[in-house]
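Visitor: The following comprises the amino acid sequence and a computationally predicted model.
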Amino acid sequence: MKVGNKLTIQIVIALILGIIIGSVFNLMVDQTWVQWIDQYIFNVVGQLFLNMIFMMVVPVVFISIVLGVVNVGDPKMLGGIGLKTLAFYLASTAIAISLAMLVANFLNPGEGQSQLLDSDEVSEYRETELEGGATAESINQGFDQTLINLIPTNVIEAMGTQNMLQIIAFAIFVGVAIIANKDKTSGIVSLFEQGNDVVMWIVMAIMKYFAPIGAFGLVATAFVQAGFGAIQQLGMYFICVLLVLFLHLAIVYGSAVQFLAKKSFVWFIKNFAPAMGVAFSTSSSSAVLPISLETAQKNLGVRKSVSSFVQPLGATINMDGTAIMQGVATVFIAQLSGVDLTLMQMVTVVVIATVASIGTAGVPGVGLVMLAMVLTAVGLDPAAIGIIIGIDRLLDMTRTMVNITGDAAIALLISEQQKRKEAASESQA
């Protein structure tokens, strides 16, 4: 079952209708009937779709990773692909946040708006999120603990909490064990292959019958609650983030696809559009992962052995869109506070945001937790996040789309490199 152009058009139309209707309803958000429609129609439809996708995330990731390892066949080759993938992801994230800070320092989105620091949103964020809350705990988690947490102590718990890095680690162990016992495990491999066919059929059925209406519900309720009102006050910040997201998408990913993968970037965007549309509506890299995998494999021709390893890893550690938000927001808040960031502080932001992206859950709003960590590291008040939280949901939709597009671009790049390497070996033989 292939993700076709017809479904892409349906999703795009649903997104546009969701934005328009949600924005109109936002003007009447105090009306009881608008709140009822938002809560019982838009929200219910959107959350049902989101839950159906989340339902498939763990089985898709686990089965895909195991089969990816088995299909690679050679643990040494798997290690090479893993190191190459990690290097690409960390490099693109570092480029993303550097580009964000460069553009933000040029456009000065926070200049002359210091009064925003005295807003009620800042006080409310400090009281509800920072004083003894989960955000503070996340800020204090060290890199050593992140490494320790790679290995699950309870696999069932890891799957129940959708801890992607731990699921990936366990799946790699299972895949390597199957390779090591390949004379005895043909039945298990067949079982995983059949399981993959089943879960992917369910994913594509969800896409075919529920994606357009689900995307409409998620986008409509997001715009009913946020609307464009908050953008007026934070217009330059909003424009700055969107501009850098577009530049990173076009320049960095475009160059990777065009020159390294040797494929047309227009072709890439056209064929990956269905997954991008779902990413925009869900604001979750993890939720869109099953669709992202299927779209990359069927529409872009990415090898399953590469896609099933590279993209799930990317959904956890490749947060370029989130890094862009953090870079712009850090400069924005520093300008509001009258602080000129030194070169060393900017380097610190790049390093911390890049490292912090490893192991971050691919769920809506997680970028704000990471931003609090970055602001604390350079001596800025993390409570200032309250200023941007009103429009973060709208930006989160766009940066999630950039995140998963980056995952697919790297998967395509590595897949094409593997094909060329094998072709060269065959020609020499």
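Guide: On my side now, so go ahead. Numbering: from 1, shown residues only.
Visitor: drop to CA atoms for contacts and neighbour counts, all remaining ones
Guide: Will do.
Visitor: where do the strands sit along the stretch 151-300 of the chain?
Guide: Counting by DSSP state E, counting those that start in this stretch, the stretch 151-300 of the chain has no strands to list.
Visitor: Return the set of buried residues in stretch 81-92.
Guide: Of the residues in stretch 81-92, 81-82, 85-86, 88-90, 92 count as buried by neighbour count, 16 or more other C-alpha atoms under 10 Å.
Visitor: would you turn those into a markdown table with secondary structure?
Guide: Shown next, in a markdown table, are the buried residues of stretch 81-92 (DSSP: H, G, I helix; E, B strand; the rest coil):
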| residue | secondary structure |
| --- | --- |
| 81 | helix |
| 82 | helix |
| 85 | helix |
| 86 | helix |
| 88 | helix |
| 89 | helix |
| 90 | helix |
| 92 | helix |
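Visitor: Would you mind putting those residues into CSV with distance to residue 342 alongside?
Guide: Output for the buried residues of stretch 81-92, formatted as CSV (distance: C-alpha to C-alpha, whole Å):
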residue, distance to residue 342
81, 37
82, 35
85, 32
86, 29
88, 27
89, 26
90, 23
92, 23
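Visitor: Check it against this one:
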Amino acid sequence: MKKLALHWQILIGMALGVAWGMMASSFGLNSFTTDWISPFGTIFINLLKLIAVPLVLVSLITGVSSLSDISRLSRIGSKTIGIYLVTTVLAVTLGLILVNVFEPGKAFSPEKRDEFKEQFAGATTEKSSNAETVKQQGPLQPLVDIVPSNIFRSMTDNGSMLQVIFFALLFGIALILIPPDKAQPVNDFFEGVNMAILKIVDIIMMTAPYGVFALLAGLVVDFAGNDPSAAMELLLVLGYYCIVVAIGLALMIFVVYPALVLTVGKTKYGHFLRGIFPAQMLAFSTSSSAATLPVTMECSEKNLGINKEITSFVLPLGATINMDGTSLYQAVAAVFIAQAYGIDLDIMAQLGIVMTATLASIGAAAVPGAGTVMLVIVLQQAGIPVEGIALILAPDRILDMLRTTVNVTGDTTVAMMVARTEGQLHPPTEITVR
């Protein structure tokens, strides 16, 4: 019997996880789920995080050193960052258009707003405190943070991925500049390490369906508590806001990205979606672009035919600085909260949101919930009450899953565009998915 493809296994794991979570909430199995099932989801996430830094470090070094030409590296780098900024601004602008047209915040009653403020007071204070720390830093602090003082310390923290990328780029450039006979043994070493790391990724992905099941089961139990109807009621109250965000994210995946893939990538979008579907499903279940990175790279190379030289540079960079889904969500959430408080934002305030959300998305870590902290900075810049973040915390985990899927799709779209313009796209005749 033919083995079921990985993406179908992940989908089945997701469905069973949701079903188990609802059943556990109904029959009082919350503690059992939290103690005996949810930890396996944490283990799966830890395994993905474990391999993220080594994968980025080694793949970037091998990718950059293989270019053998500094001018080519500069061209690919500037092209990549330029396209990332354009797609991010498009996402923020789309979010602002939708939230101003549908005005979901005006559906909130003052009573419900006060109820949410009280319920999420603790979480709101924590997010505000974290954002205040970021805000008090100087204007050039993000640039300072990119350069590590100790690369080994940076490699112990997935949140320092930009520092790892900086070191890997510097190391790769150095390999290009030294004599080829001296560089070759080092290149061979990293090539071997890269193959070993990719094999570890294969091993980890064998556990993906079970890890996704545990993640979703734990998520549903945490959200619903002992009363599944409470979760349903909360979702209905915030449903309008969620729908607006979901529409924006759907437009990115089914309108904006197809236009880019078809016109620049010269590829049928159906082929593109089939190729990255496993990565999208993993992004949806983990809410982490960094954790999904190994699978995104594998799908891009094996299923879409993007040269490893491009994926090893563009995708790790994208997982760190390209957050189209997150920036769109920040635009919608900020105006939504303003509407709920009865605040009218003029065109200049909304242009400020575009700028702040774009820059905030670059600084957001590629881990679950990071976008929420950066949202506080967006709110403060626009003069919107930070306390209003309590209004959107309830459904944020679900929306985080959706926007991470958009983030990963956007990264792959840009990788395909860069690969096509560099003559490094050679689509396989058939998509093979494990």
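Guide: It's in. Here the structure is a predicted model, which is why all the values come from computation and not from measurement.
Visitor: that older thread, if we only consider the buried residues of stretch 81-92 of structure 1, which is nearest to residue 315 of structure 1?
Guide: Taking C-alpha to C-alpha as the measure, residue 315 of structure 1 lies nearest residue 89 of the buried residues of stretch 81-92 of structure 1, at 10.5 Å.
Visitor: Can you tell me what that closest one aligns to in structure 2?
Guide: When structure 2 is aligned by TM-score structural alignment, the residue opposite residue 89 of structure 1 is residue 84.
Visitor: which one in structure 2 is aligned with residue 383 of structure 1?
Guide: Under the alignment by TM-score structural alignment, residue 383 of structure 1 pairs with residue 387 in structure 2.
Visitor: tell me the contacts of the spatially closest residue to its match that is not a sequence neighbour?
Guide: What sits nearest to residue 387 of structure 2 in space, not counting adjacent residues and going by C-alpha to C-alpha, 6 or more residues apart in numbering, is residue 124, at 6.4 Å. Residue 124 of structure 2 sits next to 386-387, 389-390 when contact means C-alpha atoms under 8 Å, 6 or more residues apart in numbering.
Visitor: can you tell me which residues contact the match of residue 89 of structure 1?
Guide: 318, 321-322, 414.
Visitor: can you do 7 Å?
Guide: Residues in contact with residue 84 of structure 2 (C-alpha atoms under 7 Å, 6 or more residues apart in numbering) are residue 322.
Visitor: From residue 327 of structure 2, how far out is it?
Guide: Between residue 84 of structure 2 and residue 327 of structure 2 the distance is 12 Å, computed by C-alpha to C-alpha, to the nearest Å.
Visitor: Which stretches in the stretch 51-200 of structure 2 count as helices?
Guide: Using DSSP state H, counting those that start in this stretch, the helices assigned to the stretch 51-200 of structure 2 run over residues 70-102, 110-119, 121-135, 141-146, 151-154, 161-177, 180-205.
Visitor: Where in structure 1 does the fourth one align, residue-wise?
Guide: Right, the one you point to is helix 141-146 of structure 2. By TM-score structural alignment, helix 141-146 of structure 2 lines up with residues 145-150 in structure 1.
Visitor: What residue in structure 2 is paired with residue 320 of structure 1?
Guide: Aligned against structure 2 by TM-score structural alignment, residue 320 of structure 1 finds its counterpart in residue 324.
Visitor: neighbours around that match, how many?
Guide: By other C-alpha atoms under 10 Å, 34 other residues sit near residue 324 of structure 2.
Visitor: what about the nearest residue to it once chain neighbours are set aside, how many neighbours?
Guide: Sequence neighbours aside, residue 88 is the residue nearest to residue 324 of structure 2 in space, at 4.9 Å (criterion: C-alpha to C-alpha, 6+ apart). By other C-alpha under 10 Å, the residues close to residue 88 of structure 2 number 27.
Visitor: can you tell me how far residue 88 of structure 2 sits from residue 328 of structure 2?
Guide: 8 Å.
Visitor: Same check on residue 76 of structure 2?
Guide: As judged by C-alpha to C-alpha, residue 76 of structure 2 and residue 328 of structure 2 stand 26 Å apart.
Visitor: same check, this time on residue 127 of structure 2
Guide: 19 Å.
Visitor: When those two are compared, which one has more neighbours?
Guide: Per other C-alpha under 10 Å, whichever of residue 127 of structure 2 and residue 328 has more neighbours is residue 328, with 30 against 21.
Visitor: residues in contact with the more buried one?
Guide: Taking C-alpha under 7 Å, 6+ apart, one finds 91-92, 95 in contact with residue 328 of structure 2.
Visitor: Format those as JSON lines; extra columns: distance to residue 153 of structure 2 and neighbour count.
Guide: Listed next are these as JSON lines, based on distance: C-alpha to C-alpha, whole Å; neighbours: other C-alpha atoms under 10 Å:
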{"residue": "91", "distance to residue 153 of structure 2": "34", "neighbour count": "28"}
{"residue": "92", "distance to residue 153 of structure 2": "34", "neighbour count": "28"}
{"residue": "95", "distance to residue 153 of structure 2": "37", "neighbour count": "27"}
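Visitor: Export the residues you listed to CSV and append columns for distance to residue 112 of structure 2.
Guide: Output for the contacts of residue 328 of structure 2, formatted as CSV (distance: C-alpha to C-alpha, whole Å):
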residue, distance to residue 112 of structure 2
91, 29
92, 27
95, 24
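Visitor: residues near residue 16 of structure 1, how many?
Guide: Residue 16 of structure 1 has 15 neighbouring residues, counting by other C-alpha under 10 Å.
Visitor: Also residue 34 of structure 1?
Guide: Neighbourhood size, residue 34 of structure 1 [other C-alpha under 10 Å]: 16.
Visitor: in the helix or strand hosting it, what's buried?
Guide: Element membership of residue 34 of structure 1 [criterion: DSSP states H and E] is helix 32-37. By neighbour count on 16+ other C-alpha under 10 Å, the buried set for helix 32-37 of structure 1 is 34-35.
Visitor: Stretch 411-429 of structure 2 too?
Guide: Buried residues in stretch 411-429 of structure 2 (16+ other C-alpha under 10 Å): 411-420, 424-425, 427.
Visitor: before we move on, what about stretch 244-259 of structure 1?
Guide: Within stretch 244-259 of structure 1, the residues scored as buried using 16+ other C-alpha under 10 Å are 244-249, 252-258.
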